[in-house]
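S.K.: here are the coordinates; sequence isn't available:
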């Protein structure tokens, strides 16, 4: 297995998590050395069972990090290159990989090459980096402050390749590629081929919200993409008490697993937190069970492991509630949400004991108005995992194949004789067996 098949990410949005100023510091300001604080959270990450630190934007930007102005400079609100390299080294010493967030579709207006084009027009040596449109330049999805790069330009290919190489050479393990869906797949193929020539073990994951996920791997050369379809199906099916919706999405998810392991999640820096999204708090265990049992490369958004609340709003500052500041160390969290943290640890523990789950395809056995039950099977070892979820407020029964099931998590266990599972209201179970009968 490649190292990425063993990855479970703890995802942090550094500018928010570390309480950075909302906009860039004045020129010549001393750096604020905030990144070293994250080293005090590495033991928390490892204690959850994770082994990856996925960082949101850390490069110099105008405001929120996705308006980059210098891909080779750490944002002074967070610290310096030395701070970032030291954090990567401390993570590596604990067996933790670090993923960086690469914003390569667009840049902020004070990005030096764009500023040069504004000053010198077509005479600028960077004129081919951007696409003129009317009296301005092409922007990203109508955001006037985000200027789109011209991905047909060889100079842009060189720049992105050089940026990725620069930081991979300093110890990071891979890249999340922001807004990958807005970039031509031919561009990703060229860049990924060049990057892998120098860093063959680098993991490249594209942010893709909709469309043909598989093509970004087969045509674009990426390793993975964000599995937004599954994310939506998990919380939507639970809120609507509709196991059929999730069962249908799991079938589609299995088709992706024939090609690659998607990056799975129930929360990230761009969406309402899962604890706020679910109408029934008892459904949180169901959502997490799906996340940590189905195939893919899972991530936990910092704070979700304590059941943090936060609603994303479509307005200026609408991300603030889902990107709050955290204390300088886990000791500042207090006791609130420890039960949710223990639930994460239990389910991640199941995942760790069955690493083959990364590419396991769920096989449904019971799908009705309130119950979903499925199994996952390792064809090499014969081992199996069974999952049964009762979405409803009344007791229910599920059925999985009869086997020597042992309880792993939840409040029920399949019966030894016939594989039936008696689930209490909102009940759930995860069970394991050394083999499934043929």
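M.R.: Structure received. Everything numeric here is computed off the predicted structure, so don't read it as measured data. Numbering: from 1, shown residues only.
S.K.: When you work out contacts or count neighbours from here on, use the C-alpha atoms and nothing else.
M.R.: Will do.
S.K.: in this structure, which residue is closest to the centre?
M.R.: residue 299 (4.8 Å; C-alpha atoms, centre = their mean).
S.K.: Look up which helix or strand that residue falls in, please.
M.R.: Assigned by DSSP states H and E, residue 299 falls within strand 297-301.
S.K.: Next SSE downstream of that strand?
M.R.: Sequence order places helix 338-353 as the next helix or strand after strand 297-301, per DSSP H and E.
S.K.: And the next helix or strand along the chain from that following helix, what does it pack against?
M.R.: The helix or strand immediately downstream of helix 338-353 is strand 363-367, counting by DSSP H and E. Counting contacts by 3 or more C-alpha pairs under 8 Å, 6 or more residues apart in numbering; DSSP states H and E, strand 363-367 packs against helix 243-257, strand 371-377, strand 396-399.
S.K.: Distance from the chain centre to the longest one, please.
M.R.: By that I understand helix 243-257. Put simply, helix 243-257 sits 19 Å off its chain's centre (C-alpha atoms, centre = their mean, to the nearest Å).
S.K.: Export the helices and strands packed on strand 363-367 as TSV, with columns for mean neighbour count and distance to residue 343.
M.R.: Below are the helices and strands packed on strand 363-367 laid out as TSV (neighbours: other C-alpha atoms under 10 Å; distance: least, C-alpha to C-alpha, whole Å):
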stretch	mean neighbour count	distance to residue 343
helix 243-257	19	21
strand 371-377	24	20
strand 396-399	20	22
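S.K.: Second structure for comparison follows:
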């Protein structure tokens, strides 16, 4: 039996942005922005969401990833009690909650870093960070130097090979599970996290909560180095993310299909036993609507996201097709404030399309964990099957602006195909399915008989 996360449709929330919190944390007292976040829950339920990934949440100084207290919710959002209530409301709505775990680095206001600044060599925390060197200063004027994440000296890198650091962070995870009843952690910068730490985290969380999920942010490399039975359950599928938008922009379904063959084909797919976390945009990437050259492709992009292998995720606001592109110096346009009062006005056909896809994904186990099989492939048309036990779901996509006729053989047989959106029944003719698709149209069908 598959775990809850394998059957989930995720929603990615960036709370500091979506609530319009101040860019700098100078608050004397906690704000009350969880009231806004609580108001999103009915919208998520209506959209068919069954899990959220929310973060960053730890108390920080600026953007949320410069942590200064791992046991406090960022006061720009509210209090620990506010977050506890938020998780409770999510669980009551049938929504699992996964939070951002920022364990590679801290902010400069974190207590261990401050202690080193004050006591230098005499600090009990002198070995908590990588590359501490008391013989030279840092670019930020410290009397010592240290290793920083990607050269950003406001983010000193933790030494995860230090048992004291590892024990501290595992205790932090226990705190978040016991205090807030979270269901999983998304590991920030998992690509540079210490492997032994991730193994210890997997062992630790398996004993904390049944089906606790660990997902890592990984952009490049062999995903199975991080997602495997001894470390993480899943990682971000940036490879498919790239294929989905560039395959559409180039009118090249071969790029998308090649990615899926390499990853998920039953015979030879290198990640066929890993359910990767799939997405088309996030808090670091331009909005999908801003990436697409042909805006009509937005529906087929989301059809593929929800029917190809993986655990699909929608980034907040993209269900309305909002746009946003980063600059070389600013990400703010990727993380806009959206008030719950705007939901009704923003609602459009894309919102309904994603809602239907989410419902179908949750209703049909084959779309969650079913075997993938390619059925037809041209530059602008693509058809594939997802099969689990006796359930066979066919997705057919036409990314051309003009209509197309698709004909392909069904190795699983069957008497007819039922359109899961319209209810239309299409006869299977001598083992072949014949479909007419309009421009930029897709169909999802179930094989019957």
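M.R.: That came in fine, so what should we check first? These figures come from a predicted structure and were not determined experimentally.
S.K.: Can you give the structural similarity as a TM-score?
M.R.: Once superposed, chain against chain, the TM-score is 0.93 (TM-score structural alignment, normalised by the length of structure 1); 427 aligned residues with a C-alpha RMSD of 1.8 Å.
S.K.: follow-up on the earlier one: matching the residue nearest to the centre of structure 1 against structure 2, which residue comes up?
M.R.: Structural alignment (TM-score structural alignment) places residue 299 of structure 1 against residue 313 in structure 2.
S.K.: List the contacts of that match.
M.R.: By C-alpha atoms under 8 Å, 6 or more residues apart in numbering, the contact list for residue 313 of structure 2 reads 9, 10, 11, 12, 277, 278, 279, 280.
S.K.: Take these and write them to JSON lines, including secondary structure, distance to residue 301 of structure 2 and neighbour count.
M.R.: Formatted as JSON lines, the contacts of residue 313 of structure 2 follow (DSSP: H, G, I helix; E, B strand; the rest coil; distance: C-alpha to C-alpha, whole Å; neighbours: other C-alpha atoms under 10 Å):
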{"residue": "9", "secondary structure": "coil", "distance to residue 301 of structure 2": "16", "neighbour count": "26"}
{"residue": "10", "secondary structure": "strand", "distance to residue 301 of structure 2": "16", "neighbour count": "27"}
{"residue": "11", "secondary structure": "strand", "distance to residue 301 of structure 2": "17", "neighbour count": "25"}
{"residue": "12", "secondary structure": "strand", "distance to residue 301 of structure 2": "17", "neighbour count": "21"}
{"residue": "277", "secondary structure": "strand", "distance to residue 301 of structure 2": "16", "neighbour count": "23"}
{"residue": "278", "secondary structure": "strand", "distance to residue 301 of structure 2": "12", "neighbour count": "24"}
{"residue": "279", "secondary structure": "coil", "distance to residue 301 of structure 2": "10", "neighbour count": "26"}
{"residue": "280", "secondary structure": "coil", "distance to residue 301 of structure 2": "8", "neighbour count": "26"}
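S.K.: re the thing from before, with adjacent residues omitted, what lies nearest to the match of residue 299 of structure 1?
M.R.: Once flanking residues are discounted, residue 313 of structure 2 sits nearest to residue 10: 4.3 Å by C-alpha to C-alpha, 6 or more residues apart in numbering.
S.K.: can you check residue 225 of structure 1 too?
M.R.: Per C-alpha to C-alpha, 6+ apart, closest to residue 225 of structure 1 is residue 206, 4.6 Å.
S.K.: try residue 45 of structure 2
M.R.: Using C-alpha to C-alpha, 6+ apart, the nearest residue to residue 45 of structure 2 is residue 93, at 6.9 Å.
S.K.: Correct me if wrong: the one you found contacts residue 46.
M.R.: No: the pair residue 93 of structure 2 and residue 46 fails to qualify as a contact (C-alpha atoms under 8 Å) at a distance of 10.4 Å.
S.K.: State the distance from the residue nearest to residue 225 of structure 1 to residue 419 of structure 1.
M.R.: Using C-alpha to C-alpha, to the nearest Å, we find residue 206 of structure 1 at a distance of 40 Å from residue 419 of structure 1.
S.K.: When these two are compared, which one has more neighbours?
M.R.: More neighbours surround residue 206 than the other of residue 206 of structure 1 and residue 419, with 27 against 18 (other C-alpha atoms under 10 Å).
S.K.: Please pull up the equivalent of the more buried one in structure 2.
M.R.: With TM-score structural alignment as the criterion, the equivalent of residue 206 of structure 1 in structure 2 is residue 216.
S.K.: residue contacts, that match?
M.R.: Residues counted as contacts of residue 216 of structure 2 (C-alpha under 8 Å, 6+ apart) are 186, 187, 188, 189, 190, 191, 226, 232, 234, 235, 236.
S.K.: still on that earlier bit, pull the number of nearby residues for the residue nearest to residue 45 of structure 2.
M.R.: 15.
S.K.: What lies in contact with stretch 42-50 of structure 2?
M.R.: Contacts for stretch 42-50 of structure 2 (C-alpha under 8 Å, 6+ apart): 8-11, 93-96, 343, 351-352, 354-356, 358-359.
S.K.: For the counterpart of residue 195 of structure 2 in structure 1, give me its contacts.
M.R.: The alignment partner of residue 195 of structure 2 in structure 1, by TM-score structural alignment, is residue 185. Residues near residue 185 of structure 1 by C-alpha under 8 Å, 6+ apart: 216, 219, 220.
S.K.: Which of those are buried, as a PyMOL select command?
M.R.: Remark: buried members of the contacts of residue 185 of structure 1, expressed as a PyMOL selection using 16 or more other C-alpha atoms under 10 Å:
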select buried, resi 216+220
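S.K.: Between the contacts of residue 185 of structure 1, which sits nearest residue 406 of structure 1?
M.R.: Closest approach between these and residue 406 of structure 1, by C-alpha to C-alpha: residue 216, at 39.1 Å.
S.K.: show me where the stretch 101-250 of structure 1 has helices.
M.R.: Secondary structure of the stretch 101-250 of structure 1 (DSSP state H, counting those that start in this stretch): helices at 112-120, 154-168, 185-198, 215-218, 228-239, 243-257.
S.K.: need those in JSON lines with distance to residue 145 of structure 1, can you?
M.R.: Listed next are the helices of the stretch 101-250 of structure 1 as JSON lines, based on distance: least, C-alpha to C-alpha, whole Å:
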{"stretch": "helix 112-120", "distance to residue 145 of structure 1": "12"}
{"stretch": "helix 154-168", "distance to residue 145 of structure 1": "19"}
{"stretch": "helix 185-198", "distance to residue 145 of structure 1": "23"}
{"stretch": "helix 215-218", "distance to residue 145 of structure 1": "27"}
{"stretch": "helix 228-239", "distance to residue 145 of structure 1": "26"}
{"stretch": "helix 243-257", "distance to residue 145 of structure 1": "35"}
